[in-house]
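**Q** give the three-dimensional model of this entry:
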Amino acid sequence: MSRPTFRTNAFQQTLLGLEYAPDPDRPADLFSRACVEEFSQMRLDRYGYLLAQVFEPNVLVEVALLAGLPYESLADLSHQPTEPIRRLADLVHHAADLPVTGVLNVATALISVSRFDPAAGLLADAYVRAATPRERFEAAMLAFVVTNRRDDGADSPRQFHRMRDAAETDQVPDDRVLDACSQAVVWYQKRKELPESEYQWFLNTGTRLATAADRMDPGAISSWYRALAMVPAAEGAADTTRRYMEYAREAAENTMARRPRAYETHFLKTYHESSLKEHMYLTRDLDKAEEAGQALIALDPSWAPSYGELAEAYVAFGRTEKAAHLYEQAVAAGPPYVGHHMLRAARCHQKAGNSTRALALHRDLSLLARDDEQVLRAGFDLAQDLGDTDARAHFEAALQRLGNEGARHPGMDGDDR
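**A** All right, here's what the predicted structure looks like:
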């Protein structure tokens, strides 16, 4: 049985080569557009390289798997299919000759395409070479991003402390300090990635800085209020949460009006993502959750995770058939998270009573995630329940092979949302 194939999309091309081929039938998603644009306009002598979105290493694992390439060849930049990737690899090789700002920008480019190990090496060197509070701040901010995605935040406390030390010199722009405050609030609320005393400093500092919103970049303001909304949301205060979210929306629309690019559109996109979560978990309002999800898809229709976000809401409200349909749309859109979406679609179909479709999805997934024992056992159990002897034999053989080789988990079911 041949492995299922997926049409290569702009995201996969971007992670592989920092460029994508225009497709009139399938416009590039916002992330790919912003990522490619930032690298093409990179300056080595000034700050300002922007990260639209950061993924975890398992996303690059999936891209390698779908492309039939060894993951290691992508992670260490030895696979160089395009001129942009060759340029990036050359910059990494000659990083010692670059100014600190150049090293920071090259590290940012690496992070944007999930090459975390070479980025971490550059950032360690950049922090040692840093001669100003701004350089130390930017190196610590990027080092936080790396540890947050690669190491579950193991080094986050140290990096937030470094950011605070630099910010307290008053030599870091307020917009950048506010960005750090937003990250501190989000990741303290999500998984306590920094001590409470540090969190309180960032929370208080962000609250103070946001009072001068008219002098701040509206993108930083939008991110701050989306982060701040998590505080009342955790306490069940729906009205305050919604007020902060409205501030976030207004600032997102403001930054898009000023700079109508793919990067700035992400502020409105993340507003819709957060609104969807707000109505899933806080207000429990299906109509508003659905409205936010549809707005998210309309803003970036080529982006697979948008369909998955709305599907997740349907699951939360018990609409498993609708969720299964949306998850399959996400699979059809391609990476990122093909394996995640395929597995969720299978589970929803099974819960909705469509076990035959669930089994078909498990078979497809087993040919992608050949070393995922959990996927294989779930498929085997489903085949046995349905009395499908061919499918049972397929999964039995796969499990036997895996038993001989040793179970591994390549990350097909992961996501960072």
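
**Q** every contact and neighbour count from this point should use C-alpha atoms.
**A** OK.

**Q** where along the stretch 1-150 of the chain do the strands fall?
**A** Taking DSSP state E, counting those that start in this stretch as the criterion, the stretch 1-150 of the chain contains no strands.

**Q** neighbours of the closest residue to E83 other than its chain neighbours, how many?
**A** Distances taken as C-alpha to C-alpha, 6 or more residues apart in numbering place G17 nearest to E83, at 7.8 Å, with adjacent residues excluded. If you count neighbours by other C-alpha atoms under 10 Å, G17 ends up with 22.

**Q** G17 contacts L88, correct?
**A** No - using C-alpha atoms under 8 Å, G17 makes no contact with L88, being 9.9 Å away.

**Q** please generate a structure for the following sequence too, so the two can be compared:
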Amino acid sequence: MLDKIEYVTPVQKLNLSFLLASMARYNLSLKILSNIEYNRLLPREQGYYWLQSFFLQERLEKKTNFEIEFMEIKKILLTNIYTPSAETVFISQAIAFKVKSNIISDELLDFFVNRGVKNVEILLNMDTHDFNRNLSLSNFYRSYAMLFMKDNIPKVLSLMEKCKKYADLITPVNRIEELKKLEALKTYHESSLKAEVYLTKDYKKALYHGFEMLKIDPNWSIFKSEVGLIYEKKMEFEKAITWLKDATKFESPLYLLNLYNLANIYERKDRLLSQEIYLKILEIDPLNYSSAIRGHIISKNNRENNIFNNKLDYFIKEGYVTRKQVEDDVNNG
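**A** You can find the predicted model right below:
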């Protein structure tokens, strides 16, 4: 299809863009999307066009403000062309990424929140066995809970239990629906784990969510690293090392962060091994300032210190940091 792209219809291009994104071919996906004749899309398709535009540009770090994209989505939602469950896809993304990255204005957030709450009232009165109804409620409650993380922990936990309740009610009838249910449960456990670690500091419950997640997807490196960091907070360093080493077997976007966290823990047990890991990180990412600082701090009395010193001198020479900043970071390390 790619070699005959000029003959492809706008909606086929949109579907192709989504397919390429699912394969992590983000640049090509965005290129296809940018060649769509937007006015030839149906209004229902236009909403997904704007959502895909946001997703790809956010993932590729093309920009940080998406007021335009979500304002266009707002206009389309106000035509009531989507069902309440279909609208939840847009609403949940708007809320979640407003909290994560402040991508839209507070005023626009209010619209999506109010729209979501209104849709919940409709969804709750629908057939309790309806697949889309339960999936939408689970997804909405998860994103809605994020709004209260700073000042209302009980509400966060209450909303997360609603997220779980409706995920459990999902009754799939085919493989695609099974995967959507598993994804809903994965995101529930992921969000709940973070809530227990960073809000309640209940590490026992956090580990429960981590292990439940690993039952769903034994190879998901994100949760392996999360479990490792929980054990670090519990001062169970051998278990932390085991889990983080397991996480580094996967080449995920968190690979370098997992290595860095592993090196941090080894500082308490085996400083030479910790230095080796920091050096490995710098081989992969020569501008990894944090690894250069940590490596310098723990290697002051051996020959590897020259390597870390040279790296820090390079950062200063190139203007990435000042000498005072380096000195402060070393003294505070």
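
**Q** now check A109 of the first structure against the second structure: what is it aligned to?
**A** By TM-score structural alignment, A109 of the first structure lines up with L19 in the second structure.

**Q** now do its match against S299 of the second structure, distance only.
**A** 48 Å (C-alpha to C-alpha, to the nearest Å).

**Q** more neighbours: which of the two?
**A** Higher neighbour count among L19 of the second structure and S299: S299, with 19 against 14, using other C-alpha under 10 Å.

**Q** let's verify the aligned partner of M280 of the first structure in the second structure: helix, strand, or coil?
**A** Under the alignment (TM-score structural alignment), M280 of the first structure maps onto V197 of the second structure. Secondary structure assignment for V197 of the second structure (DSSP: H, G, I helix; E, B strand; the rest coil): helix.

**Q** what is the neighbour count of V197 of the second structure?
**A** 20.

**Q** please look at it and I230 and confirm they touch.
**A** Yes - with contact defined as C-alpha under 8 Å, V197 of the second structure counts as touching I230 (7.4 Å).

**Q** which neighbours do these two share?
**A** Y203, A206 (C-alpha atoms under 8 Å, 6 or more residues apart in numbering).

**Q** how about A240 of the second structure: what's its closest non-neighbour residue?
**A** G228 (4.1 Å).

**Q** one step back: can you tell me the closest non-neighbouring residue to the match of A109 of the first structure?
**A** L19 of the second structure's closest residue in space is S29 (C-alpha to C-alpha, 6+ apart), at 8.0 Å.

**Q** how deep is the one you found tucked in, by neighbour count?
**A** Neighbours of S29 of the second structure using other C-alpha under 10 Å come to 24.

**Q** what's the first helix or strand after the host helix or strand of E238 of the second structure?
**A** Applying DSSP states H and E as the criterion places E238 of the second structure in helix 237-247. As assigned by DSSP H and E, the chain's next helix or strand after helix 237-247 of the second structure is helix 255-266.

**Q** give me the mean deviation of that next one from the first structure.
**A** After superposition onto the first structure, helix 255-266 of the second structure sits on average 1.2 Å from its aligned residues (mean C-alpha distance after the TM-score superposition for the first structure).

**Q** what's that helix aligned against in the first structure?
**A** Mapping helix 255-266 of the second structure onto the first structure (TM-score structural alignment) gives residues 338-349.

**Q** what's the closest non-adjacent residue to I293 of the second structure?
**A** V330 (6.5 Å).

**Q** now do the same for the one you found: its match in the first structure.
**A** For V330 of the second structure, no residue is aligned by TM-score structural alignment.

**Q** circling back: return the residues in contact with the residue nearest to L19 of the second structure.
**A** By C-alpha under 8 Å, 6+ apart, S29 of the second structure lies in contact with L16, S17, F18, L19, L20, A21, L56.

**Q** got CSV for those, with distance to K74 of the second structure too?
**A** Formatted as CSV, those follow (distance: C-alpha to C-alpha, whole Å):
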residue, distance to K74 of the second structure
L16, 24
S17, 22
F18, 21
L19, 25
L20, 26
A21, 23
L56, 19
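
**Q** so where do the helices sit in the stretch 51-200 of the second structure?
**A** 67-77, 84-101, 106-124, 131-145, 153-169, 175-195 (DSSP state H, counting those that start in this stretch).

**Q** so which of those comes closest to N35 of the second structure?
**A** Among the helices of the stretch 51-200 of the second structure, the nearest to N35 of the second structure by C-alpha to C-alpha is helix 67-77 (16.8 Å).

**Q** how many residues are close by R215 of the first structure?
**A** When neighbours are counted by other C-alpha under 10 Å, R215 of the first structure comes out with 11.

**Q** coming back round to it: OK, contacts around the residue nearest to I293 of the second structure?
**A** Residues near V330 of the second structure by C-alpha under 8 Å, 6+ apart: I293, R294, H296, I297.

**Q** again, but for R363 of the first structure
**A** Contacts of R363 of the first structure (C-alpha under 8 Å, 6+ apart): G379, A391.

**Q** can you tell me the helix or strand for it?
**A** Here R363 of the first structure is assigned to helix 355-368, by DSSP H and E.

**Q** give me the mean deviation of that helix from the second structure.
**A** Looks like 2.3 Å for helix 355-368 of the first structure (mean C-alpha distance after the TM-score superposition for the first structure).

**Q** got the buried residues for that helix?
**A** By 16 or more other C-alpha atoms under 10 Å, the buried positions in helix 355-368 of the first structure come out as S355, T356, R357, A358, L359, L361, H362, R363, D364, L365, S366, L368.

**Q** output these as CSV; include the columns distance to A126 of the first structure.
**A** Shown next, in CSV, are the buried residues of helix 355-368 of the first structure (distance: C-alpha to C-alpha, whole Å):
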residue, distance to A126 of the first structure
S355, 54
T356, 55
R357, 52
A358, 49
L359, 50
L361, 46
H362, 46
R363, 47
D364, 44
L365, 42
S366, 43
L368, 39
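
**Q** for these, which one is nearest Q13 of the first structure?
**A** Once C-alpha to C-alpha is applied, the member of these that ends up nearest Q13 of the first structure is L368, at 18.7 Å.

**Q** ok, that closest one touching V63?
**A** No - checked against C-alpha under 8 Å, the pair L368 of the first structure and V63 is beyond contact range at 11.2 Å.
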